[in-house]
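Peer 1: Curious how this folds, go ahead:
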Amino acid sequence: MKLKLILKKIISNVIVKNLTKTDATELLISLIEKSENAKDRAACIDSLAKLNVKTERIYKILEYSLISDDSPEVKEAAIKGIVNNFNEDSTKNLFEWVLQNDNSIRVLKSVIKSLDSVNKSLSKILEKKILLRYSKIFNVIPEEAKFFWDLDLIMCKKRENDIIGRSLKDLFNASKLFPGIPKNFPLNTYKPYFMTNKGRIYLLNLGGCGLEKIPDSIKLLSNLIYLNLSYNKLGSIPKSIGSLSKLRSLNLAHNRIRSVPNLINSLSRLKYINLSFNFIKPVPKALLKLAKQKFSRRYIWTGVIPIETPVLGLLEILTGYQLSILDKHKVFDINQEFFNAYRINDEGHITGICIYDGELNIPLMSIIPEQVCTLKYLKVLIIPINKIEFIPNCIRNLISPKVTEMRYINR
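Peer 2: Modelled structure (predicted):
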C-alpha cells in the first residue's frame, strides 16, 4: 500500500477511534525512522503534527528532524509541526539557532512565514537574525540587508540554488568590475554589481538578470544614487522606487513597462532616465510632466523655444541619450556610427530631428511619440523604422506613403 494511503488510513482510524493517538504516534514515528525517502519522512511528520500530540517526546522528534535532517522539505514539515503545536516560549531558542546556523533559504523562509501567521512580532525579531547574516555576507548595514534577503528569495528560484547568499554571490562574483561609476549606465552594461560607501549602497546594477519584479525593500536603500534595471522583464515601474529620494540615474530600458506612474515625478534629484524599448504607448501624462520639468531646460539654453523643448526632453527619456544641436547650415550625417541630434531655425523652432545608431542600424527607441506632431516647423525626421513598434497616425500624415516604405522617415 502506498504511503499516502497508509497515512490517510492512520488519521481516519484515529478520527473514528479505531486507533488511539498513542498507537498512531508510534506507527508514524516508526515510519519516520525507517524511511530513507525525504518526501516520505516529510509526509509522516505532517501526519504526526495533525494528531496534535503535544508531548516532550514529539517535540524532540520534530526538533531532531529540523536540526539534523538534510532535507529542506523535512525541515519545513518539522517547522510547521512545531509552530502549530507548541508555544513560542519553548520554540524561540530553537528557531534562533536555526536562523543563525541553517544555510537553506527555503528553511529560513519557512521559519519566518510560519511564525508570521501566529506571532508577527516574534517573526520580525527573528528575521533580524537572517539580516545580520546577509549583512556580513555582502558587507552592508543590516537595514539594507533586507533587500538582499528578498532578492535572494527571488534569485534562488530562478537559479535553483537553496544556499543562503549563494545565488547572489554567484551573480555578483561573475560580474565585471568597472573602475568608478559608469556614465549613465551604457546599454551594454549587463553585468550585475553594486558599490557601497560605509555599508550603504549607492550604486546597484541588476541589468540583464531576467527579473520580473523588484523587492519592495529596495526603498530601504536610502543612499542609492545610480540604479540600472535594464534588460529585465519588469511589467511596471516598482512603486517603491518613488521612495529613493537621492536617486539621480535610473535605467529601465528593454523591459515590458506599459505605463509610467506619477511617482516618477517625486524623484526630485533625477538627472537621467532611460525608458527605451518598453511598451509605453501612448505617452502618459506623468512622462510628459517629467520631460517638461526635468529634461527640457537644457534645450532652452541652446535656443529652442520653450513650448517645443518638452518634445526633445521626451525623446531623451525614450532613447536614453541627450540630443545635440546641429548647425542649421549642416545636414544630418546618417553615415556616422551614432547620430542623435536636432536642428532649429532662426526663431528657435525645431526643423529637424535624427535619432539613429548607425553601427547597429537600429533606432534608439521602439515608439515614436505623437508629441512630435506638434512641431509645426519640422521638415526632416530621420528614424529607422525597423524595430519601431508604434507609429502614431499623426506621424504617418506628415509624410507621403512612398517615403514611409523607406528605411528612414523623411519629409
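
Peer 1: make it CA atoms for all contacts and neighbour counts henceforth
Peer 2: Noted.

Peer 1: Helix, strand, or coil at the residue lying closest to Glu73 once chain neighbours are set aside?
Peer 2: Closest residue to Glu73 apart from its sequence neighbours, by Cα to Cα, 6 or more residues apart in numbering: Ala42 at 6.3 Å. Of the three states, Ala42 takes helix according to DSSP: H, G, I helix; E, B strand; the rest coil.

Peer 1: Around Ala42, count how many other residues there are.
Peer 2: Counted with other Cα atoms under 10 Å, residues neighbouring Ala42 total 22.

Peer 1: Can you give me the distance of it to Leu28?
Peer 2: Using Cα to Cα, to the nearest Å, one gets 11 Å for the distance from Ala42 to Leu28.

Peer 1: structure for this one too, so we can compare:
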Amino acid sequence: MRHRNLLLARVAASAIFFGNGFGIGTWAAQLPRFKAGLGLSDGELSLALLAFALGAIVLMPVVGFLAARWGSRVVTVTAAFAFAASLLLPGLSPSLPYLVAAALLAGASNGAMDVSMNTNATEVERAWGVPIMSSFHAFFSLGGLSGAAASGLLIALDVGVVPTLLLSCAGMGLLFLIAAFWALDNRERAEAGHGFALPRLEIMGLAVLTLLCLLVEGAMVDWTAIYLQTVTGATLEFAVAGFAAFSLTMTICRFTGDFVVRRLGRALTLRLGGLLATLGLALATLAPFPVSATIGFALVGLGLANAVPVLFSTAGETKGIPPSMGVAMVATMGYAGLLLGPPLIGFGGDLMGLRPTLCLLVVFALVITAVSGRVLRPATV
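Peer 2: Next up is the predicted model:
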C-alpha cells in the first residue's frame, strides 16, 4: 500500500475513534439531564445504563463474523452512522421504558462500532509495521473530552437536550462521512482472537485486573457528573467539567503512554496507576466537595490511562498462549466490567447511596495496586 494511502487510513481510523469517544462523552454529559427530566432514581437510571450495556454485549459476538465477511471498513462505517443516529433517541424519550429501549439501540450500535473499529485499527497497525494502537485509543479519549466539553458549553448556553444531541449527532455523522472515503478496506478474514474467549487459568489474573480497571473506568464515565451534582452539590456545568477532567488526564497520559511504560516497566506503571486511582477515589469520596472531587477524578484518569494497554500487551506475550487469544481472553472480562459496572453502581446507589457505593471502587483500585506486580511477572515467564 502506498504511504499516502496508509497515512490517510490511519487518519480515518483516528477520526472514527474520536467520533466514537465524542458520542460516549455526549451520552455521559447528558445523563444528569435524562435523570432530572424524567424524575428518575439512581436505580431507574441504571436500567437505561444496563440496557446500553446489554445491547453492546449481545451484538459484539456477531460483528466479528460480519467484519470478516464484508470487511471491517463496511461494518465500521455502517455501525458509526447507526451510533450517531441512535444517540439522538434517548433525548426524545418521554418516559423510562422509551429511554431503556433507546439506550438498548444506542448500546448495540456502540458495541458494533467498538469491535469493528478496533478490527480496522488492527489492520492499519499491521500495515503500518509498528505498534500504534495506543494512539487510536488516545483519540477516543480526546473525543470523550470534546464531547463532554461541547455538551457543557451548550448547557451553559441553555440549549435543550434534543438540540444538543442533534448538533452532536450531526457533527459525528459528518466526521464519519469524511472518514469513510479514507478508511482502510481490507477484506481478508479476521484473525482468531477478535471475538470473546473464556479466560484460561494461566491468564485469569490478568483478566480479573482488566475487569477491575474497566469497571472503575466505566463508573467514572457514567457517574462522575451525577456524583458531582447530587453528592457534592455542584452545578450542572461544573459536574460536566468533572467528567472532562477525568477524560483530559486520561487523554494526555495515553498520548505519552508508550514513553512511560518504556521508562518504568509494565508492572510499576500498573502499580503506580492503581495507587493514583486509589488516592483519587479516596479524595472524591472522603472530601465530597466540587473542587476536591474533580481533582480526585482527574487523578483516577491519570492512574488508569495506561492500565488496560499494559494488561493487553502482557496478555499478548503470555507464554503458551497465542497473542491474539490472550488479548481476547482478557477482553472478555474487561468489557464485562466496562459495560456492566455502571448499572451495578446505580443499583448500589439505590441501596446504600451513591457515595458509599463509590467507596467500593477504592477497594478495587487497592486490589489493582496490591497484586499487579505478582500477576504481571508470572504472566511473561
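
Peer 1: Would you mind reporting the TM-score between them?
Peer 2: TM-score of the superposed chains, computed with TM-score structural alignment, normalised by the length of structure 2, equals 0.22; 131 aligned residues with a Cα RMSD of 6.3 Å.

Peer 1: How much space separates the residue nearest to Glu73 of structure 1 from Gly81 of structure 1?
Peer 2: 10 Å.

Peer 1: Kindly report the same for Lys60 of structure 1.
Peer 2: Separation of Lys60 of structure 1 from Gly81 of structure 1 (Cα to Cα) stands at 12 Å.

Peer 1: Please identify which of these two sits among more neighbours.
Peer 2: Legend: neighbour count by other Cα under 10 Å for Lys60 of structure 1 and Gly81, higher for Gly81 (25 against 12).

Peer 1: Who's the closest spatial neighbour of that one, skipping the chain neighbours?
Peer 2: Using Cα to Cα, 6+ apart, the nearest residue to Gly81 of structure 1 is Ala49, at 4.9 Å.

Peer 1: ditto for Phe347 of structure 2
Peer 2: Nearest non-adjacent residue to Phe347 of structure 2 (Cα to Cα, 6+ apart): Gly43, at 4.7 Å.

Peer 1: which parts of the helix or strand where that neighbour lies are buried?
Peer 2: According to DSSP states H and E, Gly43 of structure 2 maps onto helix 42-70. Buried positions in helix 42-70 of structure 2, judged by neighbour count with 16 or more other Cα atoms under 10 Å: 42-57, 59-61, 63-68.

Peer 1: ok, the residue most central in space within structure 2 to Ala9 of structure 2 distance?
Peer 2: In structure 2, the residue lying closest to the centroid (Cα atoms, centre = their mean) is Gly218, at 6.4 Å. Separation of Gly218 of structure 2 from Ala9 of structure 2 (Cα to Cα): 29 Å.

Peer 1: Show me which positions of stretch 31-45 of structure 1 end up buried.
Peer 2: Buried-residue list, stretch 31-45 of structure 1, by 16+ other Cα under 10 Å: 31-32, 38, 40-45.

Peer 1: From Tyr335 of structure 2, how far out is Pro163 of structure 2?
Peer 2: In terms of Cα to Cα, Pro163 of structure 2 sits 31 Å off from Tyr335 of structure 2.

Peer 1: packing partners for the helix or strand Val14 of structure 1 falls within?
Peer 2: Following DSSP H and E, one finds Val14 of structure 1 within helix 3-15. Here helix 3-15 of structure 1 touches helix 21-34, helix 38-50, going by 3 or more Cα pairs under 8 Å, 6 or more residues apart in numbering; DSSP states H and E.

Peer 1: how about those helices in CSV, adding distance to Asn13 of structure 1?
Peer 2: Shown next, in CSV, are the helices and strands packed on helix 3-15 of structure 1 (distance: least, Cα to Cα, whole Å):
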stretch, distance to Asn13 of structure 1
helix 21-34, 9
helix 38-50, 13
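
Peer 1: wait, which of those is closest to Thr91 of structure 1?
Peer 2: Of all the helices and strands packed on helix 3-15 of structure 1, it is helix 38-50 that lies closest to Thr91 of structure 1, at 15.2 Å by Cα to Cα.

Peer 1: Buried ones in the next helix or strand after the closest one, by neighbour count?
Peer 2: Heading C-terminal from helix 38-50 of structure 1, the first helix or strand you meet, by DSSP H and E, is helix 56-68. By neighbour count on 16+ other Cα under 10 Å, the buried set for helix 56-68 of structure 1 is 58-59, 62-63, 65-67.

Peer 1: got it, and stretch 84-101 of structure 1?
Peer 2: Neighbour-count burial for stretch 84-101 of structure 1 flags 84-86, 88, 95-96, 98-99 (criterion: 16+ other Cα under 10 Å).

Peer 1: what sits up against that stretch?
Peer 2: The contact list for stretch 84-101 of structure 1, computed with Cα atoms under 8 Å, 6 or more residues apart in numbering, reads 49, 52-54, 59, 63, 67, 82-83, 108, 111, 126-127, 129-130, 133.

Peer 1: mind listing the strands in structure 1 by residue range?
Peer 2: 193-197, 200-205, 226-228, 249-251, 272-274, 324-325, 338-344, 350-357, 380-382 (DSSP state E).

Peer 1: JSON lines for those strands, including distance to Leu7 of structure 1 and mean neighbour count?
Peer 2: As requested, the strands of structure 1 are exported to JSON lines (distance: least, Cα to Cα, whole Å; neighbours: other Cα atoms under 10 Å):
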{"stretch": "strand 193-197", "distance to Leu7 of structure 1": "49", "mean neighbour count": "16"}
{"stretch": "strand 200-205", "distance to Leu7 of structure 1": "50", "mean neighbour count": "20"}
{"stretch": "strand 226-228", "distance to Leu7 of structure 1": "51", "mean neighbour count": "25"}
{"stretch": "strand 249-251", "distance to Leu7 of structure 1": "54", "mean neighbour count": "22"}
{"stretch": "strand 272-274", "distance to Leu7 of structure 1": "57", "mean neighbour count": "23"}
{"stretch": "strand 324-325", "distance to Leu7 of structure 1": "74", "mean neighbour count": "16"}
{"stretch": "strand 338-344", "distance to Leu7 of structure 1": "69", "mean neighbour count": "21"}
{"stretch": "strand 350-357", "distance to Leu7 of structure 1": "66", "mean neighbour count": "23"}
{"stretch": "strand 380-382", "distance to Leu7 of structure 1": "72", "mean neighbour count": "19"}
